[in-house]
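Novice: need a 3D model of the sequence below.
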Amino acid sequence: MAEEINVRPVFPFTSIVGQEEMKLALILNVIDPKIGGVMIMGDRGTGKSTTVRALVDLLPEIEVVTNDQFNSDPYDMELMSDSVRDMVKTNADIPTTKIKIPMVDLPLGATEDRVCGTIDIEKALTEGIKAFEPGLLAKANRGILYVDEVNLLDDHLVDVLLDSAASGWNTVEREGISICHPARFILVGSGNPEEGELRPQLLDRFGMHAQIGTVREPDLRVKIVEQRALFDQNPKEFRDKCLTDQQKLMKQIVDARQQLKEVNIDYDLRLKISEICSELNVDGLRGDMVTNRAAKALVAFEGRSEVTPKDIYTIITLCLRHRLRKDPLETIDSGVKVQEVFNRAFGYD
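Specialist: Sure, this is the predicted structure:
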C-alpha cells in the first residue's frame, strides 16, 4: 500500500469509528458483488463518501488489459471487451498491467450519454467503423460506481444504472448501430432521507440498505474528531500506523472471496429465510436471494463454512428493510419489524 505521488491521501478504512452497519454492507458486497450493491441513507456529515473511498483504497489491485477502455479482465471472457475477445480468439499476445480498483463518482447532473457512452454516427457512416466514446459505466467495470444523493438523480438514470449493475452489461444503440460492453460494478448509492426516498421499485433493486445516523456518544465523537485532526496533520504518518490493520483486513477480504464457494447454507435455514420474506409480504424473490448470498458472504468473511441462524440475524435487516411495503400509519421501524418476524420464525420469542 505504498503512497502514490500527487494522489490525495485517503482516510484508512480500519480507522473509521462506528457506522458498523454501513461498513459490513460494503465489505459483503466486495466479497460477493452479486449481492447487488448498497443503498446508504443517513444524515449529512456521517462519513458516507469517506467510507466508500476508504474501502476502495483498501482493496488489492486488479490485472487489466493494457490501454483497454473497459478495464477488461485478460482471463475472464465475461469481463472482456469485444476487441480483447478477438485477440484471445486469434491467440494474440495480450499485454497486461495492474491498477487500483476503479471508483467512479457519478455527478448529479450527468446525462445519459455521459453515463452510457456515445456512438459517433458520422464515423460509422463515413468510415464504416464503430466509433464508441465510453461513458462512466465503462470506467466503472470491475470497480465501484458511487452515486451520492442518488435519491435526487433522475429515475430514468437510476433505472439504467440498476439494469447494468444487474446484468453486468451496457448496451448503447443509436441509428441502428448497437455496441455492447461489460459493465460489472458494485453500485453504491447514498442519500439523505430528508431529501426524499427512491421509488420503491428502484429501492428494491439495491441488494442491501444501510441506515446510518450521527454518532451520539460524546466519547466516540471526540475520538472521531481527534482521528480526523491527526490524519489532516500528517496523512502519511497516520496511514503508516494503520498499515498492519489495513493489510490484515485486505487479506481477510481476499481469503473470503476464495472461501465463498465452500460455504454451505442448510435447506432448513433457506426455508426459514423464505418464510420470513413471505410473512413480511416482500414482493418477488430478490429478498430471499440477497439474504442467502449475504449470509454466505458473512460466513466467508469470518473464515467459516456453515451458515448459522446468528449469521442470518446479523444481515437480514440490511437485506429486507427497504423491501417492506410502507404503511403511512405504521409507527414501528421497518428494521425492528424484520427482527420481530425473524425471532418468531426461529422461535426466539
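Novice: CA only for contacts and neighbour counts going forward, please
Specialist: Fine.
Novice: how many residues are close by the nearest residue to residue 281 once chain neighbours are set aside?
Specialist: Residue nearest to residue 281 in three dimensions, not counting chain neighbours: residue 324, with 7.0 Å by Cα to Cα, 6 or more residues apart in numbering. Other residues within reach of residue 324, judged by other Cα atoms under 10 Å, total 18.
Novice: quick check: residue 324 vs residue 167, distance?
Specialist: Note on residue 324: its distance to residue 167, by Cα to Cα, to the nearest Å, is 24 Å.
Novice: follow-up on the earlier one: contacting residues for the residue nearest to residue 281?
Specialist: When contacts are counted by Cα atoms under 8 Å, 6 or more residues apart in numbering, residue 324 touches 280-282, 334.
Novice: ditto for residue 183
Specialist: Applying Cα under 8 Å, 6+ apart, we find residue 183 in contact with 70, 79, 137-138, 140-142, 164-165, 168-170.
Novice: just the helices in the stretch 1-150 of the chain please.
Specialist: For the stretch 1-150 of the chain, applying DSSP state H, counting those that start in this stretch gives helices covering 20-31, 48-58, 82-89, 112-116, 121-127, 136-140.
Novice: got the ones you listed as a markdown table, with distance to residue 276 and mean neighbour count columns?
Specialist: What follows is the helices of the stretch 1-150 of the chain, written out as a markdown table (distance: least, Cα to Cα, whole Å; neighbours: other Cα atoms under 10 Å):
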| stretch | distance to residue 276 | mean neighbour count |
| --- | --- | --- |
| helix 20-31 | 20 | 21 |
| helix 48-58 | 30 | 20 |
| helix 82-89 | 43 | 14 |
| helix 112-116 | 37 | 17 |
| helix 121-127 | 52 | 12 |
| helix 136-140 | 35 | 24 |
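Novice: please give me the structure for this one as well, since I'd like to look at both together:
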Amino acid sequence: MTQPFPFSAIVGQDEMKQAMILTAIDPGIGGVLVFGDRGTGKSTAVRALAALLPPIRVVAGCPVNSPTPDKCPDWAHIAQHDIVERPTPVVDLPLGVTEDRVVGALDIEKALTSGEKAFEPGLLARANRGYLYIDEVNLLEDHIVDLLLDVAQSGENVVEREGLSIRHPARFVLVGSGNPEEGELRPQLLDRFGMSVEVTSPKDIDTRIEVIRRRDAYEMDYEGFMSHWREQDAALRDRIVTARGKLPAMETPEEVLRDCAELCLALGSDGLRGELTLLRTSRALAAFEGAEKVGREHVRKVAPSALRHRLRRDPLDEAGSTTRVARVVEEVLA
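Specialist: Predicted coordinates for the structure are as follows:
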C-alpha cells in the first residue's frame, strides 16, 4: 500500500510543520487552522504527520479506538479483548456531510432485518484518539459547526435520538484548512483552534524546483524516495515521543506566565484561551527542542501561531494579524 508523502520531505512551510508537530506532542493545544493558497501542502502535511506518528494500541474491533477493554462502550458489544496496533487515524469530514454521518445514528439495516435497535457509529467515533481533518472548513454548514464546537469542548459525543441514548469519547486533533478568499470562519469555531498558520506558494524559483523534484521522485521512484526519507522521519518520530515524555515535568518559570499574559493583554485578545494556548504551545516547543524549562525564546517563536486568529479587528490599523502580533511581541518581549 502506498504510504503518504514523508513529513520530513515537505519543502518549506516551516510554521505549518511546527504547528503540526506541537499538536502531536500535546493534543490538548487544540488543533491547527491552516489558511492559504491551493496546492501548498495543507492536506499532505496532516496525512504525513499521522503516518509519521507511532501506532496507537486499541482493542480489536472497538469502533472508538479504545485503548483498554474497560473503556469500550457497552453498545459496541466487544466480545474479544485483544489489543492490536493501528496507525493514528485521520478522518476526513467532507463538505455537505449530514449530522447523522458525523455523530452516528440508528443502524437502519439491523432495525429492518432483525428489529434490533443498534447504533451505527459516525465519523467522530472513528476520529477518537486521532485527527479530524476538514478541508474548506470556512464553507462548513453552521449546524455542523455548532455540533463540532460542543464535542470539541466536552471531548464526548452524545446522541439522543430515535430512541437511542449513546455516549462515547471523541477526543481528536481538529485540523482545518481553507482559502480565505472563499469566505471567513465563524468566530466561535475560529477561537477553538489552538493555532492558526498562513501558508503561501513559494516565491523563489529554487524552492519551487525542489518541490517539483521531490514530488516527481515520489511518484516515479516511490521505493527509492521513501527509503531515502525513512531515516529522517524516524528521527523526527523519536523526537516527538521524547518530547511527550518530557512534557509533564517541563519547568515553567513565573516570568513566562507573565509574558503570556502581557502579550495577550497588549493584543486585546478576548478571554483567557489565548494565554493558555500560548503557554501550552511554548511548553511543547521547549520539550521538542530538548530544553529544561520554558523560556522567552519559546514564547516568541509560537506567539504568531497561537495568537494571530484571536485578534479583534482594528479599523484604524491596516496591518495584517501576523504583522500586528510581531509588532507587539517586539514591544512586550524586547
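Novice: map the residue nearest to residue 281 of the first structure onto the second structure.
Specialist: Alignment note: residue 324 of the first structure maps to residue 311 in the second structure; criterion TM-score structural alignment.
Novice: trace residue 22 of the first structure over to the second structure, please.
Specialist: Aligned by TM-score structural alignment, residue 22 of the first structure pairs with residue 16 of the second structure.
Novice: I'd assumed residue 200 was in contact with that match.
Specialist: No: the criterion here is Cα atoms under 8 Å, and residue 16 of the second structure misses it with residue 200 at 10.7 Å.
Novice: and residue 243 of the second structure, what pairs with it in the first structure?
Specialist: Aligned against the first structure by TM-score structural alignment, residue 243 of the second structure finds its counterpart in residue 256.
Novice: my read: that match touches residue 303, true?
Specialist: Yes: under the criterion of Cα under 8 Å, residue 256 of the first structure makes contact with residue 303 at 6.7 Å.
Novice: quick one: which of those two has more around it?
Specialist: Using other Cα under 10 Å as the criterion, residue 256 of the first structure and residue 303 rank with residue 256 on top: 26 against 16.
Novice: ok so, going back, so which other helices or strands are in contact with the strand or helix carrying the match of residue 243 of the second structure?
Specialist: Secondary structure from DSSP states H and E places residue 256 of the first structure in helix 243-259. Using 3 or more Cα pairs under 8 Å, 6 or more residues apart in numbering; DSSP states H and E, the elements in contact with helix 243-259 of the first structure are helix 20-31, helix 48-58, helix 286-301.
Novice: reformat the ones you listed as a markdown table; add distance to residue 313 of the first structure.
Specialist: A markdown table is the format used below for these (distance: least, Cα to Cα, whole Å):
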| stretch | distance to residue 313 of the first structure |
| --- | --- |
| helix 20-31 | 13 |
| helix 48-58 | 24 |
| helix 286-301 | 9 |
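Novice: residues that sit against both of residue 16 and residue 200 of the second structure, list them.
Specialist: Common neighbours of residue 16 of the second structure and residue 200, counting by Cα under 8 Å, 6+ apart, are absent.
Novice: coming back round to it: just give me which of the contacts of residue 324 of the first structure are shared by the second structure.
Specialist: Comparing these with the second structure on both residues aligned by TM-score structural alignment, their matches' Cα atoms under 8 Å, the contacts found in both are 280-282, 334.
Novice: just the ones in helices from these, please.
Specialist: In this view, these that belong to helices under DSSP state H are residue 334.
Novice: now the kept ones among the contacts of residue 324 of the first structure as TSV including neighbour count and distance to residue 222 of the first structure?
Specialist: Below are those laid out as TSV (neighbours: other Cα atoms under 10 Å; distance: Cα to Cα, whole Å):
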residue	neighbour count	distance to residue 222 of the first structure
280	18	40
281	12	42
282	20	41
334	19	31
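Novice: contacts for stretch 242-249 of the first structure, please.
Specialist: Against stretch 242-249 of the first structure from outside (Cα under 8 Å, 6+ apart): 1, 12-15, 58.
Novice: out of the helices of the stretch 1-150 of the first structure, nearest to residue 314 of the first structure?
Specialist: helix 20-31 (9.5 Å; Cα to Cα).
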